[in-house]
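Colleague: What would the 3D arrangement of this be:
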Amino acid sequence: MPAKKPFALRLDEKMMQAVEKWAADEFRSTNGQIEWLIHEALKKAGRLKDTKEGGRMKDEG
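Modeller: From the prediction side, this is the model:
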């Protein structure tokens, strides 16, 4: 697993509350939810490198 790089993220209070609620609804940490959101956006935009294994994308689970 690649190393994770910490960084500060500033969100307005209402946006952060919405992310926290969404994370709780899906049994994820807030950090995990933000990471998942970014991952899904990158995948949808075609910005992730193709890491196919056995015909499936590695990031597809």
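
Colleague: alpha carbons only for contacts and neighbour counts from here, please
Modeller: OK.

Colleague: Return the list of helices and strands in contact with whichever strand or helix holds residue 23.
Modeller: Assigned by DSSP states H and E, residue 23 belongs to helix 13-25. Judged by 3 or more C-alpha pairs under 8 Å, 6 or more residues apart in numbering; DSSP states H and E, the packing partners of helix 13-25 are helix 30-44.

Colleague: Enumerate the positions of the helix it packs on that are buried.
Modeller: In terms of neighbour count (16 or more other C-alpha atoms under 10 Å), helix 30-44 has its buried residues at 30, 33-34.

Colleague: one more to put side by side:
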Amino acid sequence: MAPKKNFPLRIDPKLYEVLERWAADEFRSVNGHIEFLLRDAAMRAGRLKEHRILPQPPEPEAEE
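Modeller: Have a look, this model is predicted:
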């Protein structure tokens, strides 16, 4: 695994509380959940080609 970049993040305390509860619901750390959300947003915007956290499910086979 490539080393991760560290940087300070200033965030509204109320938003942090929301992220903290959401992360707990998903069994993630707050840091891990923020990275998950950012990666997902980058994928949806077409700015990240790979997606290691949520692989795409296989396409269903067409019925004839």
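
Colleague: Tell me how they score on TM after superposing.
Modeller: Here the superposed chains carry a TM-score of 0.79, computed using TM-score structural alignment, normalised by the length of structure 1; 54 aligned residues with a C-alpha RMSD of 1.5 Å.

Colleague: before we move on, the earlier item: dump the buried residues of helix 30-44 of structure 1 to TSV, plus distance to residue 60 of structure 1.
Modeller: Below are the buried residues of helix 30-44 of structure 1 laid out as TSV (distance: C-alpha to C-alpha, whole Å):
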residue	distance to residue 60 of structure 1
30	21
33	16
34	17
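
Colleague: Not counting its neighbours along the chain, what's nearest residue 57 of structure 1?
Modeller: residue 51 (5.7 Å; C-alpha to C-alpha, 6 or more residues apart in numbering).

Colleague: need the contact list for that neighbour.
Modeller: The neighbours of residue 51 of structure 1, taking C-alpha atoms under 8 Å, 6 or more residues apart in numbering as the test, are 57-59.

Colleague: Kindly report the same for residue 59 of structure 1.
Modeller: Neighbours of residue 59 of structure 1 in contact, by C-alpha under 8 Å, 6+ apart: residue 51.

Colleague: now it: how far from residue 41 of structure 1?
Modeller: 12 Å (C-alpha to C-alpha, to the nearest Å).

Colleague: cool, residue 31 of structure 1 as well?
Modeller: Distance, residue 31 of structure 1 to residue 41 of structure 1, using C-alpha to C-alpha: 15 Å.

Colleague: one step back: now the contacts of residue 51 of structure 1 in TSV, with secondary structure and distance to residue 9 of structure 1?
Modeller: Output for the contacts of residue 51 of structure 1, formatted as TSV (DSSP: H, G, I helix; E, B strand; the rest coil; distance: C-alpha to C-alpha, whole Å):
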residue	secondary structure	distance to residue 9 of structure 1
57	strand	28
58	helix	27
59	helix	24
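
Colleague: Many thanks, we can stop here.
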